[in-house]
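Peer 1: A predicted structure for the sequence below; I have some questions about it.
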Amino acid sequence: MAALVQEQFDLDPFSGKFFLFCGGKQDRVKALYWDGQGFWRSIKDLKTAR
């Protein structure tokens, strides 16, 4: 996901910003964040979330 941010969007994945992605079916949201020591990745399933 960090490579996608860097190559496709020409953004810096190490900038400390949150990057959000949705799947092809748009039923999940993925978040990517660099905290200075490593990447945090979180996935939220929107089918079960209300």
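Peer 2: Perfect, thanks for sending it. Numbering: from 1, shown residues only.
Peer 1: only C-alpha atoms from now on, for both contacts and neighbour counts.
Peer 2: Noted.
Peer 1: the chain: helices as residue ranges?
Peer 2: With DSSP state H as the criterion, the chain has helices at 2-8.
Peer 1: where do the strands sit along it?
Peer 2: Assigned by DSSP state E, the chain shows strands spanning 19-22, 28-34, 39-45.
Peer 1: can you say which of the ones you listed is packed in most?
Peer 2: Of these, the one with the most neighbours on average (mean count of other Cα atoms under 10 Å) is strand 28-34, at a mean of 17.
Peer 1: which neighbouring elements make contact with that one?
Peer 2: In this structure, strand 28-34 packs against strand 19-22, strand 39-45, with contacts taken as 3 or more Cα pairs under 8 Å, 6 or more residues apart in numbering; DSSP states H and E.
Peer 1: now those in JSON lines, with distance to Ala31?
Peer 2: JSON lines is the format used below for the helices and strands packed on strand 28-34 (distance: least, Cα to Cα, whole Å):
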{"stretch": "strand 19-22", "distance to Ala31": "5"}
{"stretch": "strand 39-45", "distance to Ala31": "5"}
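Peer 1: structure B:
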Amino acid sequence: MFRFDVSLKVYLHRDPVDFRYGMNSLSILVEQAMRLNPMDSSLYIFGNRRRDRIKILGWDGSGFWLMTKRLEAEHFIWPGNKTEVVTLTTDLLHALLDGDDITTIHRHPRREYLRVS
């Protein structure tokens, strides 16, 4: 499994996306729908309608990269709030990638795991 730096910003797009979208379409979605800069040093997470696949878009300073994960027996659990963009910590990203239900993870008083923007 990949491990991501603790200081990395992670944004989750709430609505399902067409999984035929590639780097260009997803970067436009980041810019227009999420109103964020796709070329900053953040990760952007997108899910399909069935929530059995996710795509993660990232910029490394010289180009975009795109990672895809498919869960074989389960579904990814998306937060149920109504905002379009959810900010995750890398701890929650790792839990999401493991197939855990990130909506049931409780906050530690000193650490903020899930922020809604």
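Peer 2: Cool, got the structure. It should be emphasised that the depicted structure is a prediction, and the values quoted were computed from it without experimental measurement.
Peer 1: next, the TM-score between them, please.
Peer 2: Remark: TM-score between the superposed chains equals 0.89 [TM-score structural alignment, normalised by the length of structure 1]; 50 aligned residues with a Cα RMSD of 1.6 Å.
Peer 1: need the nearest residue in space to the aligned partner of Lys30 of structure 1 in structure 2, chain neighbours excluded.
Peer 2: Matched by TM-score structural alignment, Lys30 of structure 1 corresponds to Lys55 in structure 2. Excluding the flanking residues, the one nearest Lys55 of structure 2 by Cα to Cα, 6 or more residues apart in numbering is Thr68, at 4.4 Å.
Peer 1: what does Pro13 of structure 1 correspond to in structure 2?
Peer 2: Using TM-score structural alignment, the partner of Pro13 of structure 1 in structure 2 is Pro38.
Peer 1: for that match, grab the count of nearby residues.
Peer 2: Using other Cα atoms under 10 Å, the number of residues around Pro38 of structure 2 comes to 21.
Peer 1: now do the contacts for it.
Peer 2: 27-28, 30-31, 58-59 (Cα atoms under 8 Å, 6 or more residues apart in numbering).
Peer 1: got it, and Arg41 of structure 1?
Peer 2: Arg41 of structure 1 neighbours (Cα under 8 Å, 6+ apart): 30-33.
Peer 1: 6 Å instead, please
Peer 2: Neighbour list for Arg41 of structure 1: 31-32 [criterion: Cα atoms under 6 Å, 6 or more residues apart in numbering].
Peer 1: residue in structure 2 paired with it?
Peer 2: Counting by TM-score structural alignment, the partner of Arg41 of structure 1 is Leu66.
Peer 1: one more: Leu4 of structure 1?
Peer 2: So, by TM-score structural alignment, Leu4 of structure 1 is matched to Leu29.
Peer 1: just to revisit the earlier point, which of the contacts of Pro38 of structure 2 lies closest to Tyr44 of structure 2?
Peer 2: Nearest to Tyr44 of structure 2, judged by Cα to Cα, of the contacts of Pro38 of structure 2 is Gly58 at 6.5 Å.
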